[in-house]
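Q: The following comprises the amino acid sequence and a computationally predicted model.
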Amino acid sequence: MTRRIKKVAIIGSGIMGSGIACHFANIGVEVLLLDIIPRELSDKEKAKGLTLEDKVVRNRLVNDALTASLKSKPSPIYSTKFAERITTGNIDDDLHLIKNVDWVMEVVVERLDIKKSVFEKIEKFRTPGTLITSNTSGIPIKFMNEGRSEDFQQHFAVTHFFNPPRYLKLFEVVPGPNCKQEVTDFLMMYGDKFLGKTSVLAKDTPAFIGNRIGIFGIMSLFHVVKEMGLTVEEVDKLTGPVIGRPKSATFRTIDVVGLDTLVHTANGVKDNCPEDEMREQFVIPDFVNHMMEHKMLGSKTGKGFYKMTKDANGKRNILTLDLNTLEYREKKSAKFATLELTKTIDNVADRFKVLVAGKDKAGEFYRKSFAAMFAYVQNRIPEISDELYRIDDGLRAGFGWEHGPFQIWDAIGVAKGVEIMKAEGHAIAPWVSEMLLNNNDSFYTVKEGATHYYDIVTKTQTKKPGQDSFIILDNIRKSNQVWKNSGAVIEDLGDGILNLEFQSKMNTIGGDVLAAVNKAIDLAEKDFQGLVVGNQAANFSVGANIGMIFMMAAEQEYDELNMAIKYFQDTMMRMRYSAIPTISAPHGMALGGGCEISLHADKVVAAAETYMGLVEFGVGVIPGGGGSKEMALRASDTFKKGDVQLNVLQEYFLTIGMAKVATSAYEAFDLGLLQKGKDVVVVNKDRQIAEAKKHAVLMAEAGYTQPALRSDVLVLGKQALGAFMVATDSMQASRFISEHDQKIANKLAYVMAGGDLSEPTKVSEQYLLDLEREAFLSLCTERKTLERIQHMLKTGKPLRN
């Protein structure tokens, strides 16, 4: 039986319910979102003379919840127009509509009695064979299954999303005791392929995998903090990006999630896991109880481990909680000698050996915290999972860790990890000792481009399932490397397709990266049949190396700068006019030059979470790598008979002039940065390189023909230039923009209008590139542009001067 999901029903419209509804809408599924009816009228409803029988009143709770979700930041939805895929209603009037859906998901309050009541109502209308799942994070399935029909139980599982559902990748699937295997398999596949998640099969144990281990890590850390006398700032310094964790690290993350949520989950584990050997770690410390009593829950109450205040001038100031006095104080900087030793180590995995060898308080902290974590995860197999990789997948996808516990242990060395654990008084699990005795000294290995994990039952390295849909660049880089320089590496993806992977800091684009682009095209044209430009770092590319531009401009080396910009432009034109198909695979930030690479590829295979934009205005220039030219060209291609062409061009002009950045790949279509009917979106970033390769193969095998140079770009000349300059003059006079903003905007107007031509004229791309380069160079002679670049280099933030 082929199961397809065209429509889902979400029962419960709270933060999670609305978020899940939005994410199903993101992927094109129709959603029926239901909640209870209000018990009484609001003051506004009373004033309008409404009654509890009016539909607008009966749907108030669900509509208010969805509206609040859609207004939240970051947005739960890829594009606001996707919200049209969600229909709202209430359980009393509209539950019968679930007979027409393919999947019913319960997302109501975490109370067994309420859930059982909802399931009883659902079963009256549910069509047999329909999927039925719960988003519970802790109630045992056997209790939720009680009293339900055989068909219900055969199709019932927990599908646990993490909040926010759009952004966090963990999707835990916990089948019920009577759930059919085909249902479990389908849910695992659907989470990965369609929802873009990391599907993790979990057992029906308290807090499943992600929260069981993640909350242990935090609770254990609470005890270490008090034992070592560490401050909030010190802990967040030690547990943030330096070890591959989010910038919010530990305490800021708790503030965002809510201390009450953490305490609820910790208590759930403590109360329901009597056999847990580290159960005492889940006992709530006194300082946390104090915070709970005083409503110091984090962002939701305005104060937690951090508290934001404003002075008389409205300037924000962040205060920090002193864990000894439990009073707020000014933030203090945190520095450790051990961390200084890792500054030159770019690969996070390579830092762990240095960190645990530290002679200061940081080294002691890492030895204590990692030893506790290793001791805990070794004993959770087979309790919460039969395979160790599922624990790592759960922490990486649910908590944003770059490396899971067993991966960190591997990075330190399994034997070294055992040594640290023993020094901290932890016993070693028999299976770990046996593994080392049998000369298995790693939890993971890479063989033939695939990740293998140590299987405790067979005592062998076993291929991790589900990799056939992915290309993992880390796994093939050494064996498939074709060419490399200081900024990039070229790999053979097989089937005649090369991949160009940027490896500069934040994947910035300088001379070495541009040389690699040209080399990749040379190699592909000679011995291969297609090229993918993609990587699996945090971001595709944050743009051109502005440090290099600043140095040239500051030294007034304008000839060298002109040559550098022309080299960038010529490289982009090679992307566009090569003899082989070029595919760009952007994800994360694809800004400035990173955006221009995608603009000039034959096709873009973008991750849904792609934040693309031409943001050069922020450093005082216009796009100089073909971006300004390309937006004028796309405007020209968009002109239709009867259009007010100036209005069309203005939209593309504003995309650059306002430095608009798409908040998803779908929004990039609206901005003209991606092209409908040509470019595609992949929801699961893990599949992106493989998908890009498929498109390259298809284009090559379909008989790709090298495009002809364009000389038919219609520019509007003085008609557009005059209108744009009048608009910028008005905006500057009204103080919406600065004088320098106006100067940059007028330079951009000149390029996109094609200069001051007396009438609309068809020109070549090279004509526009020459105008673009001239405008870029002239702006680099401006003192205020240099101030903007320098400010961006120092602070990472744009300067308005």
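A: Noted; the coordinates are in hand.
Q: okay, CA-based contacts and neighbour counts for the rest of this
A: Will do.
Q: Skip the chain neighbours and tell me the closest residue to Asp311.
A: Nearest non-adjacent residue to Asp311, counting by C-alpha to C-alpha, 6 or more residues apart in numbering: Asn317, 7.6 Å away.
Q: Name the SS class of that neighbour, please.
A: strand (DSSP: H, G, I helix; E, B strand; the rest coil).
Q: Comparison target below:
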Amino acid sequence: MKRSINKIAVIGSGIMGSGIACHFANIGVEVLLLDIVPRELTDKEQAKGLTLEDKVVRNRMVNDHLMASLKSKPSPIYSQKFANRISTGNLEDDLHKIKDVDWIIEVVVERLDIKQKVFAQVEKHRKPGTLITSNTSGIPISFMNEGRSEDFQKHFAVTHFFNPPRYLRLFEVVPGPNCKQEVTDFLMMYGEKFLGKTSVLAKDTPAFIGNRIGIFGIQSLFHQVKELGLTVEEVDKLTGPVIGRPKSATFRTVDVVGLDTLVHVANGIYENCPNDEAHDLFKLPSFINTMMENKWLGSKTGQGFYKKNVDAEGKKEILTLDLNTLEYRSSQKAKFATLELTKTIDKPIDRFKVLIGGKDKAGEFYRKNFAAMFAYVQNRIPEISDELYRIDDAMKAGFGWENGPFEIWDAIGIEKGVELMKAEGKEVASWVTEMIAAGETKFYTVKDGATYYYDIPAKAQTKKPGQDAFIILDNIRKSKEVWKNSEAVIEDLGDGILNLEFQSKMNTIGGGVLQGINKAIDLAETDFQGLVIGNQAANFSVGANIGMIFMMAVEQEYDELNLAIKMFQNTMMRARYSSIPVVVAPHGMTLGGGCELSMHADKVVAAAETYIGLVEFGVGVIPGGGGSKEMALRASDTFRKGDVELNVLQEYFLTIGMAKVATSAYEAFDMGILQQGKDVVVVNKDRQIATAKAHAKLMAESGYTQPAPRKDVKVLGKQALGMFLVGTDAMEASKYISEHDQKIANKLAYVMAGGDLSEPTLVTEEYLLDLEREAFLSLCTERKTLERIQHMLKTGKPLRN
């Protein structure tokens, strides 16, 4: 049966309910968001003479929750205008409207009696065949099914989103005992394809997969921290980016999520998993109980493991909880010799062998930590999952781990992992022993560009399902490599399409990457049909290599710097005017030069989570790789008869001058960085390279014609320049910008106005590029610009001077 989702209802508008509603609105679905009717008036409502019968009062709860969600940061919605797709109501007046929806999602408080009450009401209005799911994380489905009709049970499952629903990719699907297979299959597919999630099929066990393993990991650390005499800062140093985990690591993550939330899940596992071999580990240590009593729950209460302190002089300081005294103290920098040994190893997956070999406290910590984790995950099969890859997928998508437990075990070596477990007195599961005895040395292997996993019942490597829509660059890099240097690699994606992947630090664009772009275009024009420029790192590119620019500027090598900027500009123009289609696939941070490259592509296939912008003002220069020229060109293309052209140009000028960064690909359309009708957005980042390849192939096969360089860019000359200079003068006089900010803005104004031409004139792109390069170079001679670049290189933060 074909099923499509055009409209959904979300029942319960709290943090999760509103977040889920916003994410469905993100993907174009109409949403009905419902909550209970308030039982009493607020002081404000009484003052206005409102009654409990007024609609504004009856919908107050749902509207307040949604408004709070839309104002929160990071935003739950790609673009504020998408909130128009959400309509609100209450469970007494509007529940009948669910008869018109395709999917009902229950997100009310975690109490069985309340959920059963809601389901009983839902059954009165729900159309047979409509999907009905719960976002519960702990109540067994069989209990929720009690008293429900056969049709309800056949279409009922748990769909467990992780908070915040827009950003965390885990989507656990837990079918009810009577749920139809086609419903489960549809939910799994919909999560991946439309919601952009990693759909993980889970069993109806306490905390499912993600929280069961994740909470075990945190509880394990809570007990180890005292045993090893580690501080909060030391644990966060050891469990953060060095092992491919988020910067918030462990304790800061607990502060963000809320200690009460963690305790609720841990208690649920402790009470409902009496036969878990690590049962006692879910018992809360005394310091956690004290924190709960003191209401030190984290960010929501202003203090947890960390506390922000402001002294009498207004100076801010982050204090840390001493777990021995339970008093706050100044933060201490954590340092370990073992971590120093990994500084030259770029990928976290390659660091684990070094980390477990450490001779200091860090080495001991990692040996104990991984031994405990390996022992725990091996025993969760088949209890929480029949397949080991689902556990890895859940941890990566729900907790932001770069590598799942079995992938880490693989990196260390299966036998080495067993050795660690035995050293800690942990038993090895029989299936692991049998696997080693059979000569299997890996949980995962790669064959013909696809990932295979060790299938325990089959006792053989089996192809991981669902990969056909993906291209995984890690899997094809070695076998499909066409060319490489130290900063870039070109792979053959098949069907006549090449891919260029940046591999420099933070994917910065320097000489090696520019060489790679030119080489990729050379190869594609000679022997292939098209080119994709994309990678699967955390960020597409943080921009040009400003370290290189700084060195040249400090050494006053202005001729070399001029040539370097010219090469950057020429490469961007080459991407635009090559004889083959060039498709750029940005995601994550796409700043400065990364943004300029995207703006010069034939087409952009952007991940929805793309944070893109021209941020050069932050380091004291203007966009010098064609970005300033391109914004002037796009303003010119936007001019319409009767427009106040100066106002149009000013919008584009301010986008650069305020170093605006889009917080989603959809916002980038509003800023003129992405273009309607040309560029596209994919919600699931895993599908991005495959989608970009498909677009490049389609453009090539549809008869791609090499575009002609533009000679018709309308610039406004003195008319625009005068307006900009008056504006920057007023802003500097009112101390809104510094004197150096004004200097940079005036240089940008000169470029975007096309110089001080006496009247509006049509100019070439080359003319604007020359102005841009001249302005960029002159700013590189300024001491304050060099101070800004140096500060950014040292701290990663912009300097206002």
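A: Cool, got the structure. This structure is a prediction, so every number in the text was calculated from the model and none was measured.
Q: thinking again about what came up before, need the counterpart of the residue nearest to Asp311 of the first structure in the second structure.
A: Using TM-score structural alignment, the equivalent of Asn317 of the first structure in the second structure is Glu317.
Q: Wait, that match touches Asn309, no?
A: Yes: in this structure Glu317 of the second structure lies within contact range of Asn309 using C-alpha atoms under 8 Å: 5.1 Å.
Q: Can you pick out the residue with more neighbours from the two?
A: Asn309 (16 against 13; other C-alpha atoms under 10 Å).
Q: Starting from Gly754 of the second structure, give me the distance back to that one.
A: Distance, Asn309 of the second structure to Gly754 of the second structure, by C-alpha to C-alpha, to the nearest Å: 50 Å.
Q: try Leu168 of the second structure
A: Noted for Leu168 of the second structure: a distance of 45 Å to Gly754 of the second structure, by C-alpha to C-alpha.
Q: between the two, who's got more neighbours?
A: Legend: neighbour count by other C-alpha under 10 Å for Leu168 of the second structure and Gly754, higher for Gly754 (27 against 18).
Q: What is the neighbour count of Lys641 of the second structure?
A: Around Lys641 of the second structure there are 7 residues (other C-alpha under 10 Å).
Q: what residue of the first structure matches up with it?
A: Lys641 of the second structure maps onto Lys641 in the first structure, by TM-score structural alignment.
Q: give me the element Gln46 of the second structure is part of.
A: Gln46 of the second structure is located in helix 43-47, with elements delineated by DSSP states H and E.
Q: And that helix, how far out from the chain middle?
A: Distance of helix 43-47 of the second structure from its chain centroid, counting by C-alpha atoms, centre = their mean, to the nearest Å, is 42 Å.
Q: what helices or strands is it leaning on?
A: For helix 43-47 of the second structure, there is no helix or strand it packs on, judged by 3 or more C-alpha pairs under 8 Å, 6 or more residues apart in numbering; DSSP states H and E.
Q: Which part of the first structure matches that helix?
A: By TM-score structural alignment, helix 43-47 of the second structure lines up with residues 43-47 in the first structure.
Q: what's the mean distance for the matching stretch versus the second structure?
A: Following superposition, stretch 43-47 of the first structure is found to deviate from the second structure by 0.2 Å on average (mean C-alpha distance after the TM-score superposition for the first structure).
Q: Having no further points to raise, I will conclude here.
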